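# A structural model of the following input is requested.
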Amino acid sequence: MKSCLVVDDSKVIRKVARHILEALGFTVREAADGREALASCIEALPAVILLDWNMPVMSGMDFLRALRDAGLPKRPKVVFCTTESDMAHIRAAIEAGADEYVMKPFDRDTLESKLQIVGLA
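Model prediction:
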């Protein structure tokens, strides 16, 4: 079964994403910030990470850099999920290692299409 780590400081967003992802056949783990997410990835690497940009403790961008530098055997797909919509943010996310980008709020169809693009739906 495919696994997803949902990283967002909003419990509501994590709950909505979990509901959608479980309906799509994913097992889901959650993290409230980048530091929790990094520890979770070191423990068990997910197939995909749904990642918020703005979080306390460790932002999504800082998490991406830490994930890249963690020396893990492989890199999961990363879908940034954020309200940041300008091209500079999107370009920065892709350059930092994100595979796709989805705007909040999102629905099942939007998230499913992004997961298809990265080869996981």
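
# please count neighbours and contacts with C-alpha atoms only from this point.
OK.

# max-length helix in this structure?
Using DSSP state H, we find that the single longest helix of the chain is helix 11-23.

# got a list of contacts for the next helix or strand after it?
Proceeding N to C from helix 11-23, the next assigned helix or strand is strand 26-31, under DSSP states H and E. When contacts are defined by Cα atoms under 8 Å, 6 or more residues apart in numbering, strand 26-31 is touched by residues 1-9, 14, 18, 21-22, 37, 40.

# let's see this one next to it:
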Amino acid sequence: MKTCLIIDEAPVIRKIAFRLLSREGLDVDTLEKPGEALAWIDNHGAPDILVVGVSARDKAVVEEIKAVRERAGSSTHLVAMIVEANLGLMTRLKRAGVECYLYKPFDRAALDAVLKRFMEPETVLA
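All right, here's what the predicted structure looks like:
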């Protein structure tokens, strides 16, 4: 079963994403801050998908995401939840290891559209 870690300061975002992704068959856990993810990864291993809420106001978030990317490794798919298209922030996030973006507020269709490619079963080459 694929694992997903959702990180966002807003409890309602964590709750909605948890419910939607759990219904998709993922093993989901949630955290409030990106800095908490390092200890989570040490205790549970790297998640398959990491969805992190990002605010342009939080200047430390890009560095925290870099640290999480380094700890989780390249096999973890990293998605940033953002409120608006901010080219500067999006560029810094891309450099930190973010693969794609999900705009808040989101609905089931938007979440499915962004995460669909990461939730498909791995194909093993013989």
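
# still on that earlier bit, residues of the longest helix of the first structure that come out buried?
Residues 13-14, 17-18, 20-21 are the ones in helix 11-23 of the first structure that count as buried (16 or more other Cα atoms under 10 Å).

# re earlier: please convert the buried members of the contacts of strand 26-31 of the first structure into PyMOL selection syntax.
Those of the contacts of strand 26-31 of the first structure that count as buried under 16+ other Cα under 10 Å are selected in PyMOL with:
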select buried, resi 3+4+5+6+7+8+9+14+18+21+37+40
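
# contact partners for the residue nearest the centre of the first structure?
Closest to where the C-alpha atoms of the first structure average out (Cα atoms, centre = their mean) is L50, at 1.9 Å. The contact partners of L50 of the first structure, by Cα under 8 Å, 6+ apart, come to 4-7, 78-81.

# quick one: stretch 37-51 of the second structure to chain centroid distance?
10 Å (Cα atoms, centre = their mean, to the nearest Å).

# now do the buried residues in that stretch.
By 16+ other Cα under 10 Å, the buried positions in stretch 37-51 of the second structure come out as 37-38, 40, 46-51.

# which ones among the residues you listed are found in strands?
Among the buried residues of stretch 37-51 of the second structure, DSSP state E puts 49-51 in strands.

# could I get those residues as CSV with distance to K104 of the second structure?
Formatted as CSV, these follow (distance: Cα to Cα, whole Å):
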residue, distance to K104 of the second structure
I49, 18
L50, 16
V51, 12
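
# nearest to L115 of the second structure among the residues you listed?
Comparing those against L115 of the second structure with Cα to Cα picks out I49 as the nearest, at 8.4 Å.

# what is the neighbour count of F106 of the second structure?
F106 of the second structure has 15 neighbouring residues, counting by other Cα atoms under 10 Å.

# and what about it, helix, strand or coil?
Three-state call for F106 of the second structure (DSSP: H, G, I helix; E, B strand; the rest coil): coil.

# would you mind finding the match for it in the first structure?
Under the alignment (TM-score structural alignment), F106 of the second structure pairs with F106 in the first structure.

# tell me the spacing between that match and E112 of the first structure.
10 Å (Cα to Cα, to the nearest Å).

# ranges for the helices of the first structure?
So, for the first structure - with DSSP H - the helices run 11-23, 34-43, 60-69, 87-96, 108-117.

# who's in contact with the third one?
Just to be clear, that refers to helix 60-69 of the first structure. Under Cα under 8 Å, 6+ apart, the answer for helix 60-69 of the first structure is 33-35, 37-38, 51-54, 75, 80, 93, 96-98.

# distance from that helix to the second structure after superposition?
Superposed on the second structure, helix 60-69 of the first structure shows a mean distance to its aligned partners of 2.2 Å (mean Cα distance after the TM-score superposition for the first structure).
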